[in-house]
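> just to be clear, the model below is a prediction. Sequence and coordinates:
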Amino acid sequence: MRTVLISGGGIAGPVLAHRLRHHGFEPTVVERAPGPRAGGQAVDVRGVALDVVERMGLLDRASRVRTRMRGMSVLAPDGTEVHRSTESTFSSGRLDGADMELLREDLVRMVHERTRADIEYLFGDGITGLEEDASGVHVRFAHAAPRTFDLVVGADGLHSTVRRLAFGPEERFTHHLGSYLSVFAADNFLALDDWQVWLRDGDMGFGIMPVRDNTELRIAFGFESAPLAPELRTGDALRRLVVDRLQTLEWEGARLADAARKAPDFYCDAMAQIRMDQWSRGRVTLLGDAGYCPSPLSGQGTSLALVGAHVLAHCLAQASGDHHRGYARYEERMRPFVTLNQALATENPGGPASEESVTRAKNAISLDG
């Protein structure tokens, strides 16, 4: 069991490829985007996930590009400050802790640069079919010629193609958490200086942070909603919906709506979790958001991806060619960790989980257990 196809070139997939190569496997990563994806919000790397980054030789580099917030303000709907903190922020927790926050695109780029020399990447392509028999998994691609791999791993996110092909429709496993989140970049029209602002207005709210030496903003706008009808979940329809809602805000609504309308990196999706009784079927398994998305509300999606990649590679390496045993051990070790971290998203609806819960969840596994 040496050739492994990994679908998804974000964070989980390339980290798994790195760890598999370390153990002597031959991984290939296929990614629909034409290259490493840019854009996205700031992400947290916490607890044991920091050890994964360190083992890849990237901890010092990640530390150099981490966010350097001085604090945050919480605003009333009219923009009046009602609370401020120089000890913690909603996005990253305590500012004096060992955990780090950095832009997702920075982490994606450094992981890709760490792996591109000895990992085969198929950018601009995707899986269209999987057929398994005793010899392996026969994979059809949108563009590349069909190939056979010993194992296939879906690390392709909340809307995983591998999960759909191997396990069935997404609706079986998606648990909607009652809201949507949009993320987009803009010029720093608020002149924020290493300082976040957070505001809630009825069933809507946002967090805004400056990045890139305070030259840009990352805006995360959320709104409560039941699952939207399919025709409202297209990119253009979601952008129009977000723009319309932003325009109703009392404070800076017009400028925020204009930024969302123009943003080239506009993103919006449901806040949802993936909950499955089993992450593996035959020679196929799932990793990160594809198998156990905790939603951005948990703050732990990236850490679960990093830790899951390391644990899966370690379990396969210890299984002496028996992927059934490797997958079973992967699930046995990861499930308690996933359960605790998914619970962070629902512990305090409308706000962050307690510091005690985050501390317990982020350290609730040993990498080499």
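Looks like it arrived, so ask away. Not measured: the values here are computed from a predicted model. Numbers count the residues shown, from 1 in each chain.

> going forward, measure contacts and count neighbours with C-alpha atoms only.
Will do.

> who's in contact with the residue at the greatest distance from the centre of the chain?
Centroid-distance maximum for the chain: Ala134 at 33.5 Å, with Cα atoms, centre = their mean. Not one residue lies near Ala134 by Cα atoms under 8 Å, 6 or more residues apart in numbering.

> and Arg329, how far from Asn341?
As defined by Cα to Cα, to the nearest Å, Arg329 lies at a distance of 19 Å from Asn341.

> same thing with Ala309?
To Asn341, Ala309 is 16 Å away according to Cα to Cα.

> hang on, Leu249 packs against Ala76?
No: using Cα atoms under 8 Å, Leu249 is not in contact with Ala76; the gap is 11.1 Å.

> who has more neighbours, the two?
Between Leu249 and Ala76, Leu249 has the larger neighbour count (other Cα atoms under 10 Å), namely 20 against 16.

> a strand runs through that one, doesn't it?
No: Leu249: not assigned to a strand; according to DSSP: H, G, I helix; E, B strand; the rest coil it is coil.

> follow-up on the earlier one: more neighbours, Arg329 and Asn341?
Neighbours per residue (other Cα under 10 Å) separate Arg329 from Asn341, with Asn341 holding more: 28 against 18.

> chain neighbours aside, what residue packs nearest to the more buried one?
Distance criterion Cα to Cα, 6 or more residues apart in numbering; nearest residue to Asn341, sequence neighbours excluded, is Ala361 at 5.4 Å.

> helix or strand for the one you found, which one?
Using DSSP states H and E, Ala361 maps to helix 355-362.

> show me which positions of that helix end up buried.
Buried residues in helix 355-362, counted by 16 or more other Cα atoms under 10 Å: Val358, Ala361, Lys362.

> cool, stretch 248-261 as well?
By neighbour count on 16+ other Cα under 10 Å, the buried set for stretch 248-261 is Leu249, Trp251, Gly253, Leu256, Ala257, Ala259, Ala260, Arg261.

> this is the other structure I want to compare:
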Amino acid sequence: MVEQMGIMPELRAAATQVNRLAFVDADGRERGGFNMRTFQGSAGDREVEIARADLAAILLSAAGANTEIRWGDTITELTQTGDGVQVGFQHAEPERFDLVVGADGLHSTVRRLTFGPEADFIRHMGMYVATVEVDRPIRDEHQVVMVNTPGRAFVVHPASGTPGAAFMFRHPAVPGLDRSDLASHTRMVTQAFAGRLGCFSRYLDQLQAADDLYFDSVSRVRLPHWSTGHVTLLGDAASSLSLFGDGSTLAIAGAHTLAEELARAPADLPSAVARYEQRHRVLVKRRQRGFTASAMLLVPRSRGSIVIRDNLARLLGGRTHG
């Protein structure tokens, strides 16, 4: 799809230069690692890794002058009228649209207004994740570094000049946790990682001082249907794979499928979105099956599991360099 849009050169120019994942201990000693490009899919060298903000900027630019962008507003009401949707906004006047596509993420407002409370569709997968920008990468710009202790993973990614750190940890769901409560989020991460990061502890200090911390549950979204009438869901709003899946890739693939079906049946939008869902669910289900394996790889539960993972990575790394 991105090649058809003509934005592949821009994506390549903004892509990270990361090609290796290294597993290290709290003293900085490498315990295993491998070349990440070895595991590229069938797309081969057409696959690129790009920061979410860079991807969003490129897609926004590609939308062109024919797309109306509204900033600083949100949907508050959706009423289906038979041939469209009457949409209420927090600030703007209500308007009618032929189709509403909710591509508004894990905590989708469109999903809540259309299908019900998010608690009915979101399953906590036993982990939380926090991310924050940090001052400098570890080692070099081509390598992601991961430090594990049982049930915890700390990662530094060099990104494209603005390094980011991620703190993942296994934890039961916290009832009533306020997604806007920065102090509670910082406290949870600190309790999980304090005294466990060794020579990387400065990154926890940076997290504690940050005012732009991202924090959320590692969750999976499952709905019996993504579409009803003239409303449909796309991306994480429909089928979040959370941290461990290629959510942006799936969202773009889903958008392409949706566009194809809308072009095929512009006079019958409910049928078009139903066919989009039927087609795209096949790809989503296939990708979601890998969640458990990804969680075991990235956040092993025990020291023994960490050792086994590191040994396998070391063996695999040796083969990829052989």
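Right, received. Where do you want to start? Just so it is clear, the model here is predicted, and its values are computed rather than measured.

> who touches both of Leu249 and Ala76 of structure 1?
Asp201.

> picking that back up, and the buried residues of helix 355-362 of structure 1 as CSV, adding distance to Arg84 of structure 1?
Output for the buried residues of helix 355-362 of structure 1, formatted as CSV (distance: Cα to Cα, whole Å):
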residue, distance to Arg84 of structure 1
Val358, 21
Ala361, 26
Lys362, 26
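
> between those, which sits nearest Phe141 of structure 1?
Checking the buried residues of helix 355-362 of structure 1 against Phe141 of structure 1 by Cα to Cα gives Lys362 as the nearest, at 36.4 Å.

> need the counterpart of that closest one in structure 2.
By TM-score structural alignment, Lys362 of structure 1 lines up with nothing in structure 2.

> what of Thr248 of structure 1?
Using TM-score structural alignment, the partner of Thr248 of structure 1 in structure 2 is Gly195.

> kindly report the same for Gly126 of structure 1.
When structure 2 is aligned by TM-score structural alignment, the residue opposite Gly126 of structure 1 is Thr74.

> what number of residues lie near that match?
Around Thr74 of structure 2 there are 14 residues (other Cα under 10 Å).

> quick check: the gap between it and Ala237 of structure 2.
Thr74 of structure 2 sits 15 Å away from Ala237 of structure 2, going by Cα to Cα.

> so what's the residue nearest to Asn341 of structure 1 up against?
Ala361 of structure 1 is in contact with Phe337, Leu340, Asn341, counting by Cα under 8 Å, 6+ apart.

> got JSON lines for these, with secondary structure too?
Output for the contacts of Ala361 of structure 1, formatted as JSON lines (three-state DSSP):
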{"residue": "Phe337", "secondary structure": "helix"}
{"residue": "Leu340", "secondary structure": "helix"}
{"residue": "Asn341", "secondary structure": "helix"}
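
> now, which of those sits nearest Leu316 of structure 1?
Distance ranking of those against Leu316 of structure 1, using Cα to Cα, places Phe337 first at 18.5 Å.

> residue in structure 2 matching the closest one?
Matched by TM-score structural alignment, Phe337 of structure 1 corresponds to Leu283 in structure 2.

> swap in Leu158 of structure 1?
The alignment partner of Leu158 of structure 1 in structure 2, by TM-score structural alignment, is Leu106.

> please, which helix or strand holds its match?
Under DSSP H and E, no helix or strand contains Leu106 of structure 2.

> give me the number of residues near it?
Counted with other Cα under 10 Å, residues neighbouring Leu106 of structure 2 total 23.

> Ile69 of structure 2 now?
Close neighbours of Ile69 of structure 2, defined as other Cα under 10 Å, add up to 8.

> now the strands for the stretch 151-300 of structure 2?
152-157, 164-170, 214-221, 227-228, 231-233 (DSSP state E, counting those that start in this stretch).

> residue range for the last one in structure 1?
Strand 231-233 of structure 2 falls opposite residues 284-286 of structure 1 when the two are matched by TM-score structural alignment.

> mean deviation (superposed) between that stretch and structure 2, please.
Here the mean offset of stretch 284-286 of structure 1 against structure 2 after fitting is 0.7 Å, by mean Cα distance after the TM-score superposition for structure 1.

> from the chain's centroid, how far away is that stretch?
Distance of stretch 284-286 of structure 1 from the chain centroid (Cα atoms, centre = their mean, to the nearest Å) equals 17 Å.
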